[in-house]
Structure formats: structure tokens, C-alpha cells
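Engineer: Provided below are the primary sequence and the corresponding predicted coordinates.
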Amino acid sequence: MNYLSAENLTKSYGDKYLFRDTTFGLNRGDKVAIVGANGSGKTTLLSILAGTVPPDEGLVSYRKDITIGYLDQQPDLNDALTVMEVVLAGDSAQLEAIRAYEHALAHNDTAALERTMADMEKLEAWDYEAQIRQILGQLGIQDVEQPVATLSGGQRKRVALARVLIQDPDLLILDEPTNHLDLEAIEWLENHMNSQNQTLLMVSHDRYFLDKVCNQIVELENGALYGYKGNYAYFLEKKAEREAVVAAELDKNRNTFRRELEWMRRQPKARGTKAQYRIDAFNDLKEKTSQRRNDDGLELNLRTTRLGSKIMEVENLSKKFGEKVLLDHFTYTFKRLDRIGIIGKNGMGKTTLLNILTEQMRPDSGRVVTGGTVKFGYYTQSELNLPENQRVIDVVQDVAEVMKLASGETVTASQLLQHFLFNRQKQYDFVHKLSGGEKRRLQLLLVLVQNPNFLILDEPTNDLDITTLNVLEEFLLNFPGCLLIVTHDRYFMDRLVEHVFVFEGEGRIRDFPGNYTDYREWRSANAEASGGVSSGKNADRNVGGTGKNQKADPIVNLEQTKVEPAQKKKLSFKEIREYETLEKEIAELEQRKAVVLDQLNTGGHHEQLTAWAKEIEELDQLISEKSDRWLELAEYM
């Protein structure tokens, strides 16, 4: 069943065509993501399909009996209303009943209350109201009576998303739905999308989200749409195949073009004496071979300043706003090549910590001692402060006209901008003509050209396209300094960080060894072991409130994690004997392993070598299991 059809869409701004004669269709049950580079026209295409922006040419049509919900990248909300009033401003019968009930309740109208309560009962709107509050809570909006005028940009986006989800339309059109959501909210949204029988069309750069939610990917590239039936991983595979075919065809066309060019230059020069069909074919071939391969990857190998042995010492930091405690005696000593991710719900103090570390905010107590060679590069999520009426290249040249690469070579500002996917024409555009993602890319470039050795990135993935993210990740993997990242992009964090600071509320921060996925798996295993409560032997690995730097040990065999009661557990006589026996057994296993290793190193026939290798594998497994149990019992000795 066809829900949406777009035929021969064309849209241009000035002399630039975003797309021309583009045709697109959406059927019931499709969950489609539009991907592409910043500035390629994804948001414009989505707005045209949603009916908020007209195309220059072409037609968009919808099935008559369906409802459509649209989340804009910059939602327009009525500042005069409260959060609940905005959310209830839909057209469904249930929402109308809830509005009437809330109005009667506010005015203490007994007759109207009886009537509206009957309507609520008839339409099953009581459950609907509870669902509204649940969705708002999952998206981090707790105060439903808060005026919209007091909300931040991120909060407004979340309220707008909640309003669209609550309306439960047949067709959901979302522009960057995961922006400004914390990690738990994104995972909830994933589950919600997968549990709903909705048709979905969205723009997103969240690769895990695309992989888990979408069944089709549509790429907008050079004004053309390329469709892929599958999730994001399938799209990557098939796109690589398509690009290989295009590259091979381009090479073939160029070889043919060289031969045809020689023929065109031969006598007689008068074109009329040559075969016209061959001349036309030559002109077509000339246009095809003039296309450039898209090989302009970001090559972010800028030189960094030398980093000394002393990086930064954080001692007993505390900070609160009113009664809300954000940091409670947080202590940590940063080391060379630290790669740390920061996770936690919105409003728990992640950005506050970054601002204190960079001395943009003072703590209530505690201190930060920074080494003399540390040079911060701080990429913030705050509103962009770029000169709108200045050309892109002038903005970069104001910082540095020539930059040094790690290899010792130098590049000009224009060359560096090209590496950042700003072609020569785009470099001379005014900043106000850039898309949101292009402005973010420019902001990132301005941070990196200052040669920092301690990078602090606060939500760097917002509005960046996937191509930019991939190459940024490659650069950061080889970054020779310290790295501190706040991001809701789980894929980005998983690739780059080695341990995470988890903001748990009330000022507590846990230092967990591993990336985000490691932490989620550990927390899930802990919750299962404790009957739904995330505690256990690793639960006290909290950096805040300790008075000293606590670096957690690697976590192993999470399934055996036990719940630590509020009071220290006393071991039974049997457990004490088990603890003493384990020490002897582990020592014996280690000795046996050493013997087998010696036998393996001296050689033997094939069957012996296979048996010894298998025994070593089994010994390693036993040693690991018994060591985990010994460590668990040792906590209570």
C-alpha cells in the first residue's frame, strides 16, 4: 500500500541544484532513512516530502486516509503554552477529550468534569494520558507545567518529538530525532520505533540507530537518490560495491574518451564531414568523464603540541546549583593518552564538569591543577559563534593561514578546507549560507587548527554527516594527546574511548573500564544478578566522593557478579574454606600450565601438539573462573 509518492522533484538555491527530476516512493511498513553529506539537501528533501517547503518543480502526493506527523530540525513551538498544552495540541479524539478534562479540572466545573470523565472512559483516554507522561519522562521532560518559553533548544526538540510520538500517526517523518537525547532516551526511542507498526521516514546520522530501526537506506549524493533495501550495515556493503562499479566505468570511459579525442582532432577538421552520431556520443562521453571521483576524504593529521608528564589533577571537585548536586568530591588524575567518554542523563552535570576543567566555571570547592604544557581544544555544543557575514576561508585564515601536519609538511587554509569537504566555491561562500552541519564542521576545524594536545569534545557528532564522522574517528584514533568526549553517538564512543565516567546522579561519578557497550552489558548483567537493581561487586567503583583517584580493574565474568548488601557480608565457614582452597587450586593450575607450555615449545607429533594446545585453553578458562571467584570472596575477608 503506497503512502507517499514524489515525482520529478527539483529544488535549487541560486544557481545550485540540490536535486533534479527526483522520484521517490514510500509504502506502508517502510522504515526509511535518508543519508548523505552535509549540504546535500537531506533536510530540504524531507521538508518537501512533509509538505512544509514547496519544490521548484514536481509533485508530492499522500494516501488520503493516513495521518502524518513531522518533526522539524528546528521545531516551532508556541512559547505562550506549557509543555503539556503543547503536547496535547493534536487533532485526535483522545487528545480532545484530555484537553476538555484538564480544562474542566482547572476550572472546577463539576458538570463538565462528569461529562469529560465519561468521554475519557469511552475513548480509553485515561491510559492515553498516562502514556503521554511516560513518553515525556522517557525523553527527559519531567515538569509538564513548565512554560515552553523557558526551555533550552534541546528541550524544545524533545517536547516536539514527544508531541509527534503521542499523536501516533500512520506516517512519521523525523529530522534528526536522536539529537539532544541522552543515551538511555535514544535506546528507549529505538525500542519504541521497533515496537510500533508505523511507517517511518527520517534523516539521521546515528549509525547504531539506523542499523536497529531502518529496513531501507536512501542516499542523496550529487543530486541523485540511491536506494538500498536493508539496514545501515547492508547499505555500507552495497554502496562500496556501487562505487567500485562506478570507478571502473569511469576509468573505462576515460580510456575511450582519449581514443575518441584523437579521432575528433584528425583531419578533416570540418565537423560536418564526420559521422554526427559519433560526435554526439563523444560529447556525451565528455560529460561523463568530467565527473570527479568522490575521493576527497578528510585527512586530519594536524600536528599537536608536545604534552609533558603532568597533565591534570582534579581534587575533590564539588558543584551544585540550588539544591541540585552535580559534582560531589570528584577526584581524578589524567594521564597521557587518556581516552575517556562521559555518559549520563541530560542535566546531570556533564557539560558543567567540562567547563570547570577548562576554567570557564568555578567549582564550589576542590581544585584543578593543569600541567604547563597542556593546550586545550574545546568543541562545545553551545550556539555557534561564527561571523555570519564573513567568507569561510577568511574565518579560517583569521586563526592561521598556514598549518603544519604531523609529517612536517605545511598546508594552506584553502587546502585544509578542501580536506574538510569545502570545495573552492564553498570556501568563498558567506558563513550564513552554510547548512547547520557545514557550520559544525567549520567549528571543528577551527578547534583543531590551534594544535591542541588535550581535546574536549562536547557532543561533536550533532549535525555532522556520516562521512565526516568516519574520518573524524580515524583522526581521533591516532590523536597523540588526551581525549575527553561527551556524545550520544554510541558507535562514535565505542570506537574511541577506553573507559567512561558515568554520571549516576547526586554528584556520583563512576569510572568504568571499557567503552559504552561494555558498560551497558555490565549493567544489564548486574541488574539480572540483583533482580533488577544495578549493584554488585563493581558497583562501588565511584570516582566521586572517595578523596582519591580510584582506577577500576578490568571487569571479567560479569555473570558471576553478586549483589553487595548495604552492610558488609560475613563469609560462612564453607566459603572461608572455599577461599583457602581456591588459592591452592589456582597455584596448581598455573604450575600445570607452565609444564604444558614447556612441552608445547619443545615440539612433538601433530596429535600431541593439538592435545597440549587444547589443555592450555582449558587451563586458562579454569584459572579465569577460579580467580574471579577468589576475588569475589576476597572482598569479604
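Structural biologist: That came in fine, so what should we check first? Keep in mind the model is a prediction, meaning the values are calculated, not measured. Numbering: from 1, shown residues only.

Engineer: contacts, neighbours, all on C-alpha from now
Structural biologist: Fine.

Engineer: and the end-to-end length of stretch 130-144?
Structural biologist: 12 Å (CA to CA, to the nearest Å).

Engineer: Give me the contacts around it.
Structural biologist: For stretch 130-144, the external contacting residues (CA atoms under 8 Å, 6 or more residues apart in numbering) are 82-84, 155, 158-159, 162, 166, 181, 185, 188, 345-346.

Engineer: ok, second structure coming up, stack it against the first:
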Amino acid sequence: MAEFIYTMKKARKAHGDKVILDDVTLAFYPGAKIGVVGPNGAGKSTVLQIMAGIQTASNGEAFLSPGYTVGILLQEPKLDETKTVLENVQEGVAETIALMARFNQVSEEMASPDADYDKLLAEMGALQEKLDHANAWDLDSQLEQAMDALRCPPSDADVKVLSGGERRRVALCKLLLQKPDLLLLDEPTNHLDAESVLWLEQHLSKYEGAVVAITHDRYFLDNVSQWILELDRGRAYPYEGNYSTYLETKSARLKIEGQKDAKRAKRLTEELEWVRQNAKGRQAKSKSRLARYEEM
């Protein structure tokens, strides 16, 4: 497999006069956990959609390395409204369900006196290996646990009547069960309660694939991220470490760059101290603090 899961080379993207990416070159490691931050309007969601293949760069290159899969949670995800909640979630493991169905079918075929046992045994062995690799033997339990942890609506609920928040939880559950190599999340903690956010943090920390997440939940960024990617005025600045480390590093850089950035450095220091405070009531996020951050 390639050294990098996703690569941008001199990538450029603009919406009218608004430059989102200005000759940006980046490379993402497999398994990396990356939080994306930046002012409102910096194009964070657009960048994720480029990485998902929904949008394209105007110039340069932006590509997923061959052999890898990608999945994205959009702010307004689409679900199949002809299916129930459970049926939508099961789409995330459709390949595994198909393998299980074929395994059961082969088992039935072996009961026939006219069966080609050698051929069927070989196929059953191959199927069992794939099912073992997918940890598929307790698939129903995995679905139930994920749906419960994310507070999904009842399994038989009609998707057409779900609220926006309920639809996002169903879409997130489906995506996590799908397990893409590159998992792109646009505000994943929106509409989740504190227990669900904690479960998601723990799940992503153990996730084998790469994760790139946009979120205003600073505790989530602190607990999950190994890197922070800052987008600002068409530029992309990677910082190794979690959100607190990013605040420290950027504050120090601004102080070095000169007195003109002293005010921004002070705000970053204040933001860092706020993040370090007791995480009580993390779901009741301070809107004033977030507004100040977006001005930095």
C-alpha cells in the first residue's frame, strides 16, 4: 500500500472570489487522527468534500491512494427513505451480510446428495476466512451496540419522519460500521448527548483507519486528535499534537512573529486555559468562547 492514504499537490479551489485552497500541498498518513479548525468560511466542509470525491480541486491534484476506501458524514446526510432505520444502518455492512447469506446458502447446498463437496468446501473455507476477518459472527450484536450508543431511533422507524438530528445519528452509525480506511466527519458530535460523544471518542481513538474531523467540540479535539489542520485564507497549516498542543504552538509562533499578533496570541492562551478547565457540562458549549475562537 502507498505511504500516504490521501495526497494534495498544489491543489487550488475557489468559490467565485473566495479562495478555499491556494496551491496547497498535503499528505495524510493511514491511521492518523486529524482535527480540522479554522475561521467560519475558511472552507473546512469543502475540503472534506474534495477528499470524499464529492467536489474536485480546480487545479493541481487531490487524490485517494489506490486500494483505500473513503466515507463521509455530511452535515445533511442522505438516507434511503424507502427503508427503515435498521435497513439504512445495515447498508454499512451490506458486503458482510451478503457473505453471511452466501455462507448459509453453501451450508444448505452441501446437504444435497448431488453436491460438489470439494468445490463447496473450498468456497466455504474462503467465505469463513472473510467472515472471520470482518468479525461477522456477532454482527447483530455490533449493530445493536452501535445504534444504542448513538441513541438511534427504533430499528423499525420510518426514515421519512426522522428529525435532522436523528438522521445524522443513523448516518453516523451506518458510516462507522462501514469502516472506511479514510473516515471524514463534518461536525460528528452535533445532536449527540454527552454519553454518546464519550463513546464516539473512545471508538475513534481505537479506529484502525484515518479520521479527519471538523468539530467545534474542543474537548473532542483534545481527546481524539493526533494532528490539527488549520485552514485560513486558502492556506493549510498542520500541527502535530492535539488541540491544546496546537494552541500552545500557535500562540508561541504568533509571539515570535511580532507585537502585531500579540492580541491573537493572548486569545489563544485564554482559549487553552478554558479547554483545560473542568469539562463539566461540555455539551452546554460556551457560544461566546466559540465566537471568539472563530475571530482568531
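Structural biologist: In hand now; what should we look at? Remember, it's a predicted structure, so these values are computed and weren't measured experimentally.

Engineer: Onto which residues of structure 2 does the helix or strand containing residue 485 of structure 1 map?
Structural biologist: Using DSSP states H and E, residue 485 of structure 1 maps to strand 482-486. Aligned by TM-score structural alignment, strand 482-486 of structure 1 corresponds to no residues of structure 2.

Engineer: Can you list the helices and strands that that strand packs against?
Structural biologist: strand 339-343, strand 454-458 (3 or more CA pairs under 8 Å, 6 or more residues apart in numbering; DSSP states H and E).

Engineer: Pick the most deeply packed of the ones you listed.
Structural biologist: strand 339-343 (a mean of 25; mean count of other CA atoms under 10 Å).

Engineer: I'd like the next helix or strand past that strand.
Structural biologist: Once the chain leaves strand 339-343 of structure 1, the next helix or strand it forms, by DSSP H and E, is helix 350-357.

Engineer: re the thing from before, report the angle between the strand holding residue 485 of structure 1 and helix 350-357.
Structural biologist: Compare the direction of strand 482-486 of structure 1 with that of helix 350-357 by axes from the mean of the first three to the mean of the last three CA atoms, to 10 degrees and you get 150 degrees.

Engineer: about what we covered before: could you save the helices and strands packed on strand 482-486 of structure 1 as a markdown table and add columns showing distance to residue 143 of structure 1?
Structural biologist: Converted to a markdown table, those look like this (distance: least, CA to CA, whole Å):
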| stretch | distance to residue 143 of structure 1 |
| --- | --- |
| strand 339-343 | 23 |
| strand 454-458 | 25 |
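
Engineer: Please identify which of these is closest to residue 43 of structure 1.
Structural biologist: Closest to residue 43 of structure 1 of these, according to CA to CA: strand 454-458, at 23.5 Å.

Engineer: what residues does the helix or strand that comes right after the strand holding residue 485 of structure 1 touch?
Structural biologist: Per DSSP H and E, strand 482-486 of structure 1 leads on to helix 490-496 as the next helix or strand towards the C-terminus. The contact list for helix 490-496 of structure 1 (CA under 8 Å, 6+ apart) reads 183, 206-208, 339, 341, 469, 473, 476-477, 485, 487, 515-517.

Engineer: Drop anything exposed from those.
Structural biologist: Buried residues within those, counting neighbours by 16 or more other CA atoms under 10 Å: 183, 206-208, 339, 341, 469, 473, 476, 485, 487, 515-516.

Engineer: Which of these sits closest to residue 436 of structure 1?
Structural biologist: residue 469 (14.9 Å).

Engineer: and that closest one, what does it touch?
Structural biologist: Contacts of residue 469 of structure 1 (CA under 8 Å, 6+ apart): 461, 492.

Engineer: how about a cut-off of 7 Å?
Structural biologist: residue 461 (CA atoms under 7 Å, 6 or more residues apart in numbering).

Engineer: now do residue 45 of structure 2
Structural biologist: residue 186.

Engineer: which residues in structure 2 form strands?
Structural biologist: Taking DSSP state E as the criterion, structure 2 contains strands spanning 6-15, 18-28, 33-37, 59-64, 70-73, 182-186, 210-214, 227-232, 235-240.

Engineer: Mean per-residue distance, the fifth one versus structure 1.
Structural biologist: Meaning strand 70-73 of structure 2. Aligned to structure 1 and superposed, strand 70-73 of structure 2 gives a mean residue distance of 1.5 Å (mean CA distance after the TM-score superposition for structure 1).

Engineer: Where does that strand end up in structure 1?
Structural biologist: Going by TM-score structural alignment: strand 70-73 of structure 2 matches residues 68-71.

Engineer: do the longest one as well
Structural biologist: On structure 1, the counterpart of strand 18-28 of structure 2 by TM-score structural alignment is residues 16-26.

Engineer: Show me which residues of that stretch are buried.
Structural biologist: Buried residues in stretch 16-26 of structure 1 (16+ other CA under 10 Å): 18, 19, 20, 22, 23, 26.
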